[in-house]
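> Predicted model and sequence follow; I will ask about them next.
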Amino acid sequence: MSVNEQIPDYELDEMVVVTAPEQLRALADPLRGTLLELLLERAATITEMARAVDRPKSTVDYHVNLLVEVGLARVVRTRRVRAIEERYFGRVARTIYVGALHRAEDKQVVASLNGLAQAAAEAAPANAADDLRCTLVHARIPIEEVRSFWAEVQEVARRFAQIPRSGDQVYGFVAGLYPTDAPTLPEGAGDSPG
C-alpha cells in the first residue's frame, strides 16, 4: 500500500488504552462512536461529519469537541477557506482498548459498549436478506491461547479497517471472544498421548 493509500489519511497511534471515566462515558454515546468510526476512514471536518450522520453541525461540533477534550480525537490538519480556518479531525489511535476497570460505575458504562449487541442489531436486515456471513465456534483452550488468538483477531480487524475505501456499501466486521457454559467432554481413555 502506498503512502497515498494510507487509511486513514493521517498519522495515528496503533492503540490507546482507555480507563478514565470521562473517556468511557464519551465512548458510551452511539453518535460519538459513529463519529470515531468515520474518522477511521479519513480526517474530516465538522461539516463533512454532520452531513454523513445527517445531524446538525452544532450537535456534531459538541460531540467532536468532547472527544477532543477527553483525548480520543484531535485536530490533524487545518486549511484556510476564505477567511476561516477549517479544522480536520482524526482519532488519536486506530484501536481504542478499554483497559482494566476498578469502579463499578465504569464497568456498567463498558457493559453498554457491547459491540456484539450493536452488530446483531445492524446484521438483522442482512440476515433477513440472506446476506450475512457469520460463524460461531466453541473451543476449550487455556487462557494463554485466548490471548494469543485475540491478538491475531485484532490484527485481522486492523487489516479490515485498512482496506482502501470504494464501493457503495459499508460492511461491518465483528469478533467476540468470551467464556461460556458450553459443555465439554470428559477426558477419554483414548486421549493419552502415544
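Good, I have the coordinates.
> all contacts plus neighbour counts: C-alpha atoms, from now on.
OK.
> What's the local residue count around the residue lying closest to I96 once chain neighbours are set aside?
Here the nearest residue to I96 in space, its sequence neighbours aside, is V16; by CA to CA, 6 or more residues apart in numbering that works out to 5.2 Å. In terms of burial, V16 registers 17 neighbours under the definition other CA atoms under 10 Å.
> Second structure follows, compare the two:
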Amino acid sequence: MWETERRPPDGTAEDTPDEQGHLVLRSPEQSKALGYPLRHRMVNLLRQRPATLRRLADALGMGKGTIGHHVRVPREAGLVRLTGTRRVRGGTEQYFALVSSGLRVHQDATVGPGFLVRAALGEMLPGRRDEPSHTALRHLWLTADEARALEARWRALSDEAHPANSMRGEPYGLLSSLFRADVPSLPPEDEH
C-alpha cells in the first residue's frame, strides 16, 4: 500500500515504521529511488515476496545487470534489504525484500500526492470491456468537519490488510484522494 499523509509530524525517524508498520518516506534519496518507473515496478514485485535479481529480471523482461543496478538505488535508500543467499552452480543468489509491507509518504517529503498519481498512471492498463474499471473525478462541497469525517472513513477502509498475492487473483489499483480543489465559485445571483 502506498499512501501520503497529512498528519501533524510525529517525530518518527524516517527508517522507523509507523503504527501500521509502514515505512514513512521522507528523504530525497527515497523519493529518487521510487520516482523511476522501473524501480517502482520492482517494489511492486517485492511486495509479493522476496526475489532474486534473476526472478526480478525475468518478471520485468530486462537484463540481470540492469536490474542489479536498479535494486541498488532503493537498497541504498533503505527501502530494500538483502534477506538471504543461496549457493547455486558455482555462484550465489541473493534474495531481496522490502523493509516494510507498506510505504507512506510523509507530509514534509520532497514528493507529495502527485507522486502517487504518477505512479497510478504508470500502472494503469488500458481497460477492456470484460474487466471492472471505473475512473471519475467528483467535486464535493463539504465543511471542514465533513471533510475530516470522510478522510477518517476512507483511512479506515484503506488501512485494511490486503497482502499482495498473485495466486489469489489479478492486481487492481485503487487511487483515491481527498483534496482541496481549485474550483471557483459563482457569486450569489442578483435577486431581480
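Received the coordinates, thanks. Owing to the predicted nature of the structure, the values given are computational and were not obtained by experimental measurement.
> Mind checking the TM-score on these two?
Taking TM-score structural alignment, normalised by the length of structure 2 as the basis, the two superposed chains have a TM-score of 0.70; 162 aligned residues with a CA RMSD of 2.9 Å.
> ok, the residue nearest to I96 of structure 1 to R55 of structure 1 distance?
Applying CA to CA, to the nearest Å, one obtains 28 Å for the distance of V16 of structure 1 from R55 of structure 1.
> repeat for A182 of structure 1
A182 of structure 1 sits 44 Å away from R55 of structure 1 when distances are taken as CA to CA.
> Specify which residue of the two has the higher count of neighbours.
In this comparison of A182 of structure 1 against R55, neighbours counted by other CA under 10 Å, the higher total goes to R55 at 13 against 8.
> Tell me the counterpart of the more buried one in structure 2.
Correspondence of R55 of structure 1 to structure 2, assessed by TM-score structural alignment: M62.
> Now do the SS call for that match.
Reducing the assignment to helix, strand or coil with DSSP: H, G, I helix; E, B strand; the rest coil, the entry for M62 of structure 2 is coil.
> residues in contact with it?
Contacts of M62 of structure 2 were listed using CA atoms under 8 Å, 6 or more residues apart in numbering, and none were found.
> which residues sit against the longest helix seen in structure 2?
Scanning structure 2 for the longest helix, with DSSP state H as the assignment, gives helix 144-158. Outside helix 144-158 of structure 2, the residues within contact range by CA under 8 Å, 6+ apart are L178.
> buried stuff in that helix?
In terms of neighbour count (16 or more other CA atoms under 10 Å), helix 144-158 of structure 2 has its buried residues at A147.
> Stretch 159-175 of structure 2 too?
Taking 16+ other CA under 10 Å as the basis for neighbour counts, the residues of stretch 159-175 of structure 2 that come out buried are A164.
> Name the surrounding residues that touch it.
Stretch 159-175 of structure 2 is touched from outside by Q20, R47, Q48, V117, A120, E123, M124, with contacts defined as CA under 8 Å, 6+ apart.
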